[in-house]
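[1] 3D model of this:
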Amino acid sequence: MTTQASLANATKADAPASPWPTFWIASIAVLLVSIDTTVLYAGFGALRQGFPGSSAADLSWVLNAYTVTYAAMLIPAGGLADVHGRKRIFLTGAAIFIIGSGACGAAGSVGFLIAARVMQAVGAALLTPASLSLILDAFPQNKRTVAVSLWGAVGGLAAAIGPSLGSFVIDRMGWPWAFYINLPIGAVSLAFGAVVLRESRIPGKVQRIDLVGMLLLVTSVAAAALALTQYESASWSREGIAALAIVAGVALVAFIAWASKASHPLVDLKLFHDRTYSAVNLATLSFAMAFAMMFFAFFSYMTSIWHYSLPLAGIAITPGPLLVVPTAIISGRYAARHGHRPGLVLGSLVYAASGLWLALVPGVTPAYWAHWFPALILSGIGVGMVLPSLSGAATARLPQNQYGVGSAVNQAIRQIGSVLGVAVTVVLIGHASLTRADFSQLYGMHVALALITGALCLAVNTRPKTQAA
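    The predicted structure is shown next:
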């Protein structure tokens, strides 16, 4: 009996721990980060009231400073997680994000708020790729596709519910509480993460931060976003806008040239030798632009054209986000068996259909159930099929020593797409007096970007090797 008991205890001790506690702790932190990328779509009007001396183009940098910094920091953060420990970098990022959130809520000027948003973005960039690496390391190979799809679904749902959640919080308590709400949830994730998460790293690897590459990338994205947001500004001449566009293009070319020759580049261009990885990242860029444009436009349409209150607009958007997680679960299970391409292509077409509906059907008279609700259903299904699967397809064939960097590049490209989407939207509908016609061009671009996403995803091949053979 003693021997049997000893064997039973040994078997129990050797059994691998459940990966799900790691998944939920990592996902809670990513939930906060993803919410913060979109929560201010609902709060943009409140920010304009809170800082009446600032223009819409100036305030757009409360959103864009976060996403530009986040995009530039994600890639080295992925490498830091691989080298210095995924748990350590995750907890460090969570702590910085919480402090930055408190600073954002306490900001008394636009300049201070933008600086605090940069701090928030540094923390978010540290914890995001570390969270995915922790999940990939915790799950066995045959369950990673579903786990990554769920992780992506959490991020997609959070980004989708950010505006609706923000509308309630901001209307009831003011825009600072869009940031203060992060404090208790972030503290829970930090506390449980310190106890539950298991450390993992790549032994022997050395991480060198490519400051030149970071500077060139930030310069390119920031100059492009600034040129777009200031395109119709009276304080900028056409020559100045053209100069910004040239700076953006030159910095991008210089970034690619540097990355191809540097011994330790910010982005390892060899990743893009894989056709699937290249296609997925281009698709991520186009879809992220369309995603940002859709949410920014939604609140502008509801409050300016249909004259909904902010809380009512928040309720009105809810049905779409509620479909993201169940759709992502179904898509993830299908992708695990048959690859990501069918779901990505079909989801892009569904998302394009939602944009086409919004371009043609809603008018100036509110008719939510007949004119807007069908588009929300289509967009929720489309986002659930595409957004999580893009993350899954990007990491599907990565070797273990490139989990952090490879996933970080994909997430960075998504953030760059969001920056460009916000910038384009500010140009098209950022002025005070909006009409129904102002939205037609925007929804046309939404459709075009969704179709481009679908076309790019035709090159994705992540079928299981047994099926491919």
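[2] hey, let's count contacts and neighbours off CA atoms from now on
    Will do.
[3] which ones are touching Gly444?
    Shown in contact with Gly444 (Cα atoms under 8 Å, 6 or more residues apart in numbering): 355-356, 359.
[4] and this one, so I can compare the two:
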Amino acid sequence: MTGPADDSGPARPAAGADPPADAPGPAARAGTSAPPTSTVVEYRSARGRWVLVATVLGSAIAFIDATVVTIALPRIADELDATTADLQWTVNGYALTLAAFLLLGGSLGDRFGRRRVFLVGVVWFAVASLACALAPTVGLLVAARALQGVGGALLTPGSLAIIQSTFAGEDRGRAIGAWSGLGGIAGAIAPFLGGWIVEVTSWRWVFGINLPIAAVVVVVALKAVPETLDPGAVRRLDVAGTALAALGLAALTWAFTAWTEDGALRPTVAAVLAAGVLALVAFVLVESRAAAPLVPPRLFRWRPFAGTNAATLVVYAALSGVFFFLVVTLQVVSGYSPLAAGLAPVPVTLLLLLLSSTSGALGVRLGPRLPMTVGPLVCAGATVLLAGIGPSAPYLTDVLPGVLLFGLGLAAVVAPLTTTALASAPDHLAGVASGVNNAVARVAGLLGIAVLPLVAGVGSAGLTDPGTLADAHRVAMLVCAGLLAVGGAVSWFTVPSSADAVRPPADRHEV
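    Predicted structure coming up:
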């Protein structure tokens, strides 16, 4: 590829694109299961490849940054004289604002243009990265990290919403599968890249490297990505809904983070956790009465949308718990080096890269119910195998079989789940659907890391005590296996067997 090729000339949003699904009269039934023809891009075309480059690199900088920063923490502590709490908030400040504003990012894209908001997020993220790289004190670093999270919240749902509104049919499934697989590769490369940067240069370049990547994304997106939006969306923002969603998600993020750090539910943490739950309850009530809601409540009345996000919650909570305990247990209990433990799950990433695109296409062709049911069940079986890891566990016999089986199950479910989460909302709400699903996955990850160690009986020193962790690992893996099985069952009972039946009624020309 030599440059972002434009196969079909300048693409413009169709004037007759999908109206809001609850609009009165025949217009409410004017939706379509494909994007407007003037914005459709073929997956195998040069332009389709460049759309993938822009969306994958854009979402990757947000994901990679969250990973490589952890590697740089010791150097940051030495240079900026940071305390343990400072380092924790260097990581968590980003997660807090990212989770808090994901819903807003998706909604803004639908209202003002998905490419436009995606590009604003990329530029915002790059500027905040520069502020991180130049930060003279740890306080300014934490503040810049929080700004990075806002940029990540603008670009993350936008990357998937662009794919949803640019590709159609089986091409859409393939594109989402490729996005998942290539994102997995970025996740696998991140620890090596971060370690190399910190080792040979300075921790500041962990943030500085985002600038040239962001520049490539901006150039490619401007030349190759068509602009799409919901022409029927009200331009004014749902201020009350936005504030309540941000407050609720931020409070939950802070409370679960503090709970994990303390190992106990202090009264302050419990109060913030309760405030977060109450804010989200108030958000639901406000949205049900808002004229232009941030998240239209009618989406959750459609069983495939509600069921897919419920499956996302339990499956991603289990995934975060499995990878967390696997890497820690291999080091503390089995005696692996940090590098060897970090490499142990790499086959999962490779299987995602090899199989996700095919899995996404098969999910469209055969229907999402089967892969979304079988995939989590296969992962559950693999997790039971991984529960047997103990002292001096040989990789080839005690670890690799479970990791390979887990990778096969994950490759089966990730792309169809993501495709269904987007397809079960009207196309003009692709940004909202992506924002909801991303927010659910983020909260699920926090739940997995925060609650699972407590349920497994890790205790305050359990993560460094081989005897305690060996027992806790077994319990944690069995709990994760149960969650994965629940995810498969939820998918079986809520997700249609046909890809066409996933579409909400207005997109299938029904009332």
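[5] what's the TM between chain one and chain two?
    TM-score of the superposed chains, computed with TM-score structural alignment, normalised by the length of the first structure, equals 0.84; 457 aligned residues with a Cα RMSD of 3.5 Å.
[6] just to revisit the earlier point, most surrounded residue in the contacts of Gly444 of the first structure?
    Gly355 (27 neighbours; other Cα atoms under 10 Å).
[7] What helix or strand is the counterpart of that residue in the second structure located in?
    Matched by TM-score structural alignment, Gly355 of the first structure corresponds to Thr383 in the second structure. Element membership for Thr383 of the second structure, per DSSP states H and E: helix 369-386.
[8] So what touches that helix?
    By Cα under 8 Å, 6+ apart, helix 369-386 of the second structure touches 315, 322, 326, 363, 398-399, 401-403, 405-413, 416-417, 477-478, 480-482, 484-485, 487-492, 495-498.
[9] Could you do stretch 49-56 of the first structure as well?
    With Cα under 8 Å, 6+ apart as the criterion, stretch 49-56 of the first structure contacts 48, 109-110, 426, 430-431.
[10] Can you get me a residue count around the spatially closest residue to Glu227 of the second structure that is not a sequence neighbour?
    Of all residues not flanking Glu227 of the second structure in the chain, Arg115 sits nearest, at 5.4 Å (Cα to Cα, 6 or more residues apart in numbering). Per other Cα under 10 Å, the neighbour tally for Arg115 of the second structure reads 25.
[11] Kindly report the same for Ala147 of the first structure.
    Neighbours of Ala147 of the first structure (other Cα under 10 Å): 24.
[12] Report the mean deviation for the strand or helix carrying Ala159 of the first structure after fitting onto the second structure.
    Per DSSP H and E: Ala159 of the first structure is located in helix 144-173. Superposing on the second structure places helix 144-173 of the first structure at an average distance of 3.9 Å from its equivalents, by mean Cα distance after the TM-score superposition for the first structure.
[13] Show me what the helix or strand that that helix is followed by is packed up against.
    As assigned by DSSP H and E, the chain's next helix or strand after helix 144-173 of the first structure is helix 177-180. In terms of contacts (3 or more Cα pairs under 8 Å, 6 or more residues apart in numbering; DSSP states H and E), helix 177-180 of the first structure is packed against helix 20-50, helix 86-105, helix 144-173.
[14] mind running it again at 7 Å?
    helix 86-105, helix 144-173 (3 or more Cα pairs under 7 Å, 6 or more residues apart in numbering; DSSP states H and E).
[15] Leu197 of the first structure: which of these is closest?
    helix 86-105 (6.4 Å; Cα to Cα).
[16] Would you indicate which residues of the helix or strand that that closest one is followed by are buried?
    Next helix or strand after helix 86-105 of the first structure toward the C-terminus (DSSP H and E): helix 110-138. Using 16 or more other Cα atoms under 10 Å as the burial criterion, the residues of helix 110-138 of the first structure that qualify are 110, 113-138.
[17] Dump the helices and strands packed on helix 177-180 of the first structure to JSON lines, plus distance to Gly406 of the first structure.
    Formatted as JSON lines, these follow (distance: least, Cα to Cα, whole Å):
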{"stretch": "helix 86-105", "distance to Gly406 of the first structure": "15"}
{"stretch": "helix 144-173", "distance to Gly406 of the first structure": "14"}
